[in-house]
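1. could you work out the structure for the sequence below:
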Amino acid sequence: MSDSCQRDRPITGHAEGMSRDFRFGVVGESIRSGTGLAETARRAEELGYDVLTLRDHFVTEPFGDQLAPMVALASAASVTSTLRLGTMVLSNDFRHPVMLAKEAATLDHLSGGRFELGIGAGWLREEYEAAGMPFDRAGTRVGRLEESLRILRSLLGGGKTAFEGEHYRIDGLTVFPRPGRRPPLVVGAGSRRMLGIAGRHADTVGILPRALPEGAISDEISERLPDTIARKVGWVREAAEGRDVELSMMVSPTFGSDPRRAAAKVAVTRGWGTSSAEAVLGMPSQFVGPPEHIAEQMLARRDRFGFTYYQISDEDMEEFAPVIPLLTA
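-> All right, here's what the predicted structure looks like:
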């Protein structure tokens, strides 16, 4: 295998060993119309959020009906001026990397350099089967993603790209419009191999529970405990070999004056039982209590794990907003 993809290098961030600033994103999970998209995008910008992201699914479950992300984000760009736009995350199997690079470069150009390309290996078996697409074994899907990331880095970096791998062959292509700088690549990952790939090729890594072979995301409580998350972060750092990689997580805030009572509510709702309330309090993906307490938790978890980019559902956008100035002022 050979390619002319450029050597990985950080495009943003602080010097080695320094903490990044916090960023906050909204995942547009309840957007069903153009009007709703524009209203959510404008409101997210007004509230101080940094990014609006959209999912990439064409079946209703488990997140509800979704607009096509790339087209919808172009529309969102036209009604905002500072809000960044991202995908959370595209399934690599749905698009050839050359076509995706063309779309990403165009969207980045139309938005004034505000696009962030999030991509993953694909995991929802039901979706593949409904569309008549082969749901290959995990190793094959992950291998395709890694090749795609190498191609995307090169094309979106402005290079003339030649690549020959097991899944893709590119012969001397460039992309137009050429980005002023390469749009950041975001990879969501939960398994060791995926986290290693993300560490090597992504600018931002979203730490997730692992995907299961049957085509679902693990709901095991162990996937969400601090030691597991620390281990996953370690795999990313090891693979990054000193590159400055931003760490991200989709989080579920639960507000209330009593953090322990809020944690017990989460434990029961998720089916983990009230005895798991103490575990919920320590989960890096769970934030419970009043805004000031949540801000303190985020500072502590930045120190412990390195997370600085948090995403929340648009359904929590208004309630979570008071946390933002506590960490970005």
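2. from here on, contacts and neighbour counts on C-alpha atoms
-> OK.
3. which residues in this structure form helices?
-> Assigned by DSSP state H, the helices in the chain fall at 34-47, 69-78, 97-110, 125-130, 138-156, 192-201, 226-240, 259-269, 277-282, 291-304, 317-320, 323-328.
4. for residue 88, find the nearest of those.
-> helix 69-78 (8.9 Å; C-alpha to C-alpha).
5. distance of residue 70 from residue 239?
-> 29 Å (C-alpha to C-alpha, to the nearest Å).
6. please provide the structure for the following sequence as well, for comparison with the first:
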Amino acid sequence: MALYRLFRPLAFALDAEAAHRATIAALKLMPTRHPPRFPDSLKSTVAGLNFPSPVGLAAGFDKDAEVPAEMLGLGFGFVEVGTVTPRPQAGNPKPRLFRLQSDRAVINRLGFNNRGQVAAFERLQRCSHGGVIGVNVGANKDGSDRIADFVAGVSAMASVARYLTINVSSPNTPGLRGLQDEGALEELLTAVRGARLVGGPPIFLKVAPDLGDGDPARIVRAALDHGIDALIVANTTSSRPPLKSKYSGESGGLSGEPLKTLALDTLRKFRAASGGDIPLIGVGGIASADDAWDRIRAGASLVQLYTAMVYEGPGIARRIARGLAQRLQRAGFANIAEAVGSEA
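-> Down below sits the predicted model:
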């Protein structure tokens, strides 16, 4: 934390996207650490995978699978790389990433900028690690068949992913969130199910927080019907709560502190709709052990973060993990699984 306090003014002096690229470059130069040992109380099994800590890195930070082992070494219990698309794409015009410092938030309209599945696959093949690395797959902006793009991602990345995430929740690819609609979601999940390999990695579905009243129950039913192994709740929001920053009017997905209440409320709706029949992964506005604890008690088996790391540094994952272990002990729970959904 002290080192990051020294580094942060330099990073914040740069354009947000340039600072992000500099951070990735610096991480690639660091010697890779072995993942830390976590208390046994933090270990859990979700979708057949063993997680040493429930605190994970959300997709978006390491789009091209350049530093997943490094992030595990910094204290994340699991890492999700991507979003990767079948073909490389440049994303939306710059500037497209904005720090809202006074709101402890970020707005992005990056548009799935990445070097494509082939490049990510080759890096993951070479990656030496013993942890859980998931791959978030998406569709190319100019693709003629979005569902075919997701099927291609499932097929192409299965052998290098511990789990795969179907991302239909980004607001920055026109029409993508339409795949959450009833008919389109059924068609997508049917195609994904047909592309799954026997014995292949579990498949998660990432949803948006900007949903109608009946949508959580409908999405849960579709996920269960098609064998989806977990739901990630939720991505960035296109809504705009009151914000202080001069960038508040920028278009794109809002993440960080202002998303916290909406993301927690959405998680509770999915827990109520599912009754615990499908694992939930909480993401959006998580910046402390208290935030993570609230998601777990509301029904999340795992949590993910990204924006908070911009403001607090990568040591945040270990701090939250330590805080969760303390809260489990104080509450009398032997492990994370006992605490999931306990607020009810």
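7. and the TM-score between them?
-> Here the superposed chains carry a TM-score of 0.55, computed using TM-score structural alignment, normalised by the length of the first structure; 237 aligned residues with a C-alpha RMSD of 4.2 Å.
8. buried deepest among the helices of the first structure, which one?
-> helix 192-201 (a mean of 24; mean count of other C-alpha atoms under 10 Å).
9. what helix or strand is residue 22 of the second structure on?
-> helix 16-29 (DSSP states H and E).
10. that helix maps to which residues in the first structure?
-> Alignment of helix 16-29 of the second structure against the first structure: no match, by TM-score structural alignment.
11. residues contacting that helix, please?
-> 11, 12, 62, 66, 67, 70, 96, 97, 98, 99 (C-alpha atoms under 8 Å, 6 or more residues apart in numbering).
12. same thing but 7 Å
-> Helix 16-29 of the second structure has contacts (C-alpha atoms under 7 Å, 6 or more residues apart in numbering) with 11, 67, 70, 97, 98, 99.
13. of the residues you listed, which pair is most distant in space?
-> Most distant of those, by C-alpha to C-alpha, are 70 and 98, 24.9 Å apart.
14. need the three-state assignment for residue 106 of the second structure.
-> strand (DSSP: H, G, I helix; E, B strand; the rest coil).
15. excluding chain neighbours, give the residue nearest to it in space.
-> In this structure, residue 106 of the second structure finds its nearest non-sequential neighbour in residue 99, 4.7 Å apart by C-alpha to C-alpha, 6 or more residues apart in numbering.
16. OK, contacts around the one you found?
-> With contact taken as C-alpha under 7 Å, 6+ apart, residue 99 of the second structure is in contact with 16, 105, 106, 107.
17. again, 8 Å this time
-> Contacts of residue 99 of the second structure (C-alpha under 8 Å, 6+ apart): 16, 105, 106, 107, 247.
18. quick one: contacts of stretch 60-74 of the second structure?
-> Against stretch 60-74 of the second structure from outside (C-alpha under 8 Å, 6+ apart): 24, 27-28, 30, 32-36, 57, 78-84, 113-116, 119-120, 123-124, 127-129, 131, 133, 306, 314-315, 317-318.
19. which among the residues you listed end up buried?
-> Buried residues within the contacts of stretch 60-74 of the second structure, counting neighbours by 16 or more other C-alpha atoms under 10 Å: 27, 32, 35, 57, 78-84, 113-116, 119-120, 123-124, 129, 131, 133, 306, 314-315, 317-318.
20. contact partners of stretch 70-84 of the first structure?
-> Taking C-alpha under 8 Å, 6+ apart as the rule, stretch 70-84 of the first structure contacts 34, 37-38, 41-42, 44-45, 49-52, 54, 85-87, 103, 107, 110-111, 114-116.
21. how about residue 147 of the second structure, what's its partner in the first structure?
-> Aligned partner of residue 147 of the second structure by TM-score structural alignment: residue 97.
22. follow-up on the earlier one: list the buried ones in the helix holding residue 22 of the second structure?
-> Applying 16+ other C-alpha under 10 Å to helix 16-29 of the second structure flags 16, 17, 19, 20, 27 as buried.
23. ok so, going back, so the residue nearest to residue 106 of the second structure: helix, strand or coil?
-> Strictly by three-state DSSP, residue 99 of the second structure counts as strand.
24. inside strands: which ones of the buried ones among the contacts of stretch 60-74 of the second structure?
-> Secondary structure defined by DSSP state E assigns 57, 78, 79, 80, 81, 82, 83, 84, 133 of those to strands.
25. farthest-separated two in the residues you listed?
-> 78 and 84 (17.6 Å).
26. about what we covered before: state the distance from the match of residue 147 of the second structure to residue 11 of the first structure.
-> Residue 97 of the first structure is 21 Å from residue 11 of the first structure, by C-alpha to C-alpha.
27. same question, residue 108 of the first structure
-> 15 Å.
28. ok, back up a step: of the contacts of residue 99 of the second structure, buried ones?
-> For the contacts of residue 99 of the second structure, buried by 16+ other C-alpha under 10 Å: 16, 105, 106, 107.
29. closest to residue 290 of the second structure among those residues?
-> Out of these, the member with the shortest distance to residue 290 of the second structure (by C-alpha to C-alpha) is residue 105, at 18.0 Å.
30. what's the counterpart of residue 206 of the first structure in the second structure?
-> Match for residue 206 of the first structure (TM-score structural alignment): residue 233.
31. for residue 260 of the second structure, what are its contacts?
-> 284, 285, 286.
32. out of those residues, who's the most crowded?
-> Highest neighbour count within these, by other C-alpha atoms under 10 Å: residue 284, with 32 neighbours.
33. who are the contact partners of it?
-> Counted by C-alpha under 8 Å, 6+ apart, residue 284 of the second structure has contacts 233-236, 255-257, 259-260, 263-264, 304-305.
34. change it to 10 Å
-> 58, 209, 233-237, 254-264, 267, 291, 295, 303-308 (C-alpha atoms under 10 Å, 6 or more residues apart in numbering).
35. same question for residue 217 of the second structure.
-> Here residue 217 of the second structure is in contact with 223, 269, 270, 271, 272, 273, 274 (C-alpha under 10 Å, 6+ apart).
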